[in-house]
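Colleague: my questions are about this predicted structure, shown below with the sequence.
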Amino acid sequence: MLTLTEGLIELNVEVVDAEEAIRIAGQLLVDEGLAEERYVDGMVKGYKEVGPYIVVAPGIAFPHARPEFGAKKKGVSIVRLSHPIPFGHPTSDPISLVCALCGTDSTSHIEMLQALAELLRDEEKLHTILNASTKKEILDLI
C-alpha cells in the first residue's frame, strides 16, 4: 500500500533535464519530512554514476537512493512533467512521470517498487495519473 499526500504530488512541472526532475521529486520527500536533503543528492549521484537504470517503463522513472543517504520514513513522491524529457534510456525515453522512492530499508524499498509497478501497470490508472487535472484525482485513485 502506498501512502500519499497532496504535498508529495506535483503536476505539470517544467524542467530542463533529468537531474532537475529528480531534484524536484526528491525535494517533495524532504519537504514532507521523509528524507534529509542529502537523500536528494544521493538520488542524483546514483543517476549520474549508473545511468538511466531508474527508468522502469516507457515514460516512467523511479529515482531513489540507499537508505543511508538520509531516508527517514518510507514514502513516494509523484511528479508529472509538463513536457517529456530524455533520461538517456535507449528504449523508454522520453520520461513524463517521475516517482521518487524513499525506503528506510531494502524490504520497504522493494515493497514500494512492487506497489508502484502494480499501480502503473494498470492502463486505466496510469491514464488517470497522466491526465489528472488535480492532485485529488490521483489521491482518490491511490
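Modeller: Sure, I can see it. Numbering: from 1, shown residues only.
Colleague: can we go C-alpha only for contacts and neighbour counts from here?
Modeller: Will do.
Colleague: contacts only, for V44.
Modeller: E19, I22, R23 (C-alpha atoms under 8 Å, 6 or more residues apart in numbering).
Colleague: isn't the second one right up against V98?
Modeller: Translated: I22. Yes: here I22 reaches V98: they are 7.2 Å apart, a contact under C-alpha atoms under 8 Å.
Colleague: which residues are common contacts for the two?
Modeller: Residues within reach of I22 and of V98 at once, by C-alpha under 8 Å, 6+ apart, are P63.
Colleague: now the biggest helix by length in the chain, how far from the centre of its chain.
Modeller: Longest helix in the chain, counting residues (DSSP state H): helix 106-121. Centroid separation between helix 106-121 and its chain, computed with C-alpha atoms, centre = their mean, to the nearest Å, is 11 Å.
Colleague: what does that helix contact?
Modeller: Helix 106-121 is contacted by residues M1, L2, P67, K74, G75, V76, L101, C102, G103, K125, L126 when judged by C-alpha under 8 Å, 6+ apart.
Colleague: again with stretch 81-96
Modeller: With contact meaning C-alpha under 8 Å, 6+ apart, stretch 81-96 is reached by 11-18, 21, 51-53, 55-61, 80, 97-98.
Colleague: what's the residue closest to the geometric middle of the protein?
Modeller: By C-alpha atoms, centre = their mean, the chain has its centre lying nearest to C99, at 1.4 Å.
Colleague: name the helix or strand for V44, please.
Modeller: Element membership of V44, judged by DSSP states H and E, is helix 37-50.
Colleague: okay, one more to line up with it:
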Amino acid sequence: MLREFVEKKHYKFATGAETWQEAVRMSCESLEADGTVNAQYAEEIIRCVEKYGPYIIIMPDVAMPHSQEGSANVNKTAIGFMKLEKPVSFDPGDPEKDATLFFTLAASDSDQHMANMVKLSEMLMTDGVADALKAAHTPEDLLAIQEKYLD
C-alpha cells in the first residue's frame, strides 16, 4: 500500500495546518493532482465532519478523511497519505481527536472501497507501522517502511 502511495504520488509531507479544515484540504491535494478527486471533495468531507463530528479520527493520531461512497466529486478509487509534523486538533481539549497521519479515502466503487479500508486497517494494526509512519519524512521512508513491515 505504501509503495502504491509513492508510485501514484498520493502522498504529502507538511509541517502542520492551522485548522483541521486546512488539514483536510491539504490531505486531498495529492488526489486532486491526478484527477482522482475534484477540488470540491475536500469541502464535502469538511461539511460531513461539521455535521457528524470527528468521525474521521479512527485512532489517536490517525485520521481517515472520507465522504460517502459514490460521491460525484470522486473520479477513481484511491487512498492518499499525508503526514504532519505538528498534530491538528479536531476537538480542542480532547487530545484523542488530534491527528498527524491522514489516509484520505476516495471511493467510486464500493467493493474497491471496502478492500482499501481492510488493507488500511491491516496495515495500521501491524506492530510498528504507525510509529514508523509518524517518524517518516520522505517517500523513501514510506518505501523503507513497506519493505521492513509489510512485504
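Modeller: Sure, I can see it. Source: prediction; values computed, not measured.
Colleague: quick one: what helix or strand has A100 of structure 1 in it?
Modeller: Taking DSSP H and E as the criterion, A100 of structure 1 maps to strand 95-102.
Colleague: have a look at how far, on average, that strand is from structure 2.
Modeller: Its matched residues in structure 2 lie on average 0.8 Å from strand 95-102 of structure 1 after superposition (mean C-alpha distance after the TM-score superposition for structure 1).
Colleague: state the span of structure 1 onto which the longest strand anywhere in structure 2 is aligned.
Modeller: The single longest strand within structure 2, with elements called by DSSP state E, is strand 78-89. Aligned by TM-score structural alignment, strand 78-89 of structure 2 falls on residues 75-86 of structure 1.
Colleague: E123 of structure 1 maps to what in structure 2?
Modeller: For E123 of structure 1, the aligned position in structure 2 is D127, judged by TM-score structural alignment.
Colleague: most remote residue from the middle of structure 1, which is it?
Modeller: Farthest-from-centroid check, structure 1 (C-alpha atoms, centre = their mean): P90, 19.6 Å.
Colleague: and that one, that's in a strand?
Modeller: No: P90 of structure 1 is assigned coil when assessed by DSSP: H, G, I helix; E, B strand; the rest coil, not a strand.
Colleague: quick check: it vs G75 of structure 1, distance?
Modeller: Applying C-alpha to C-alpha, to the nearest Å, the value for P90 of structure 1 to G75 of structure 1 is 28 Å.
Colleague: likewise for T107 of structure 1?
Modeller: For T107 of structure 1, the distance to G75 of structure 1 equals 13 Å [C-alpha to C-alpha].
Colleague: between the two, point out the one with more neighbours.
Modeller: Neighbour count, other C-alpha atoms under 10 Å: between T107 of structure 1 and G75, G75 has more, with 24 against 10.
Colleague: so who does the more buried one touch?
Modeller: L2, T3, L4, L29, L34, L101, C102, G103, M112.
Colleague: what is the neighbour count of the aligned partner of the last one in structure 2?
Modeller: What that stands for is M112 of structure 1. Taking TM-score structural alignment, the alignment pairs M112 of structure 1 with N116 from structure 2. If you count neighbours by other C-alpha under 10 Å, N116 of structure 2 ends up with 19.
Colleague: I'd like to know how many residues surround the closest residue to A63 of structure 2 other than its chain neighbours.
Modeller: Closest residue in space to A63 of structure 2, ignoring its immediate chain neighbours: I57 at 4.3 Å, by C-alpha to C-alpha, 6 or more residues apart in numbering. Neighbour count of I57 of structure 2, defined by other C-alpha under 10 Å: 19.
Colleague: what's the match for I57 of structure 2 in structure 1?
Modeller: Using TM-score structural alignment, the equivalent of I57 of structure 2 in structure 1 is V55.
Colleague: list the contacts of whatever residue of structure 1 lines up with F103 of structure 2.
Modeller: If you follow F103 of structure 2 across to structure 1 using TM-score structural alignment, you land on C99. Contacts for C99 of structure 1 (C-alpha under 8 Å, 6+ apart) come out as A25, I60, A61, F62, P63, V76, S77, I78, V79.
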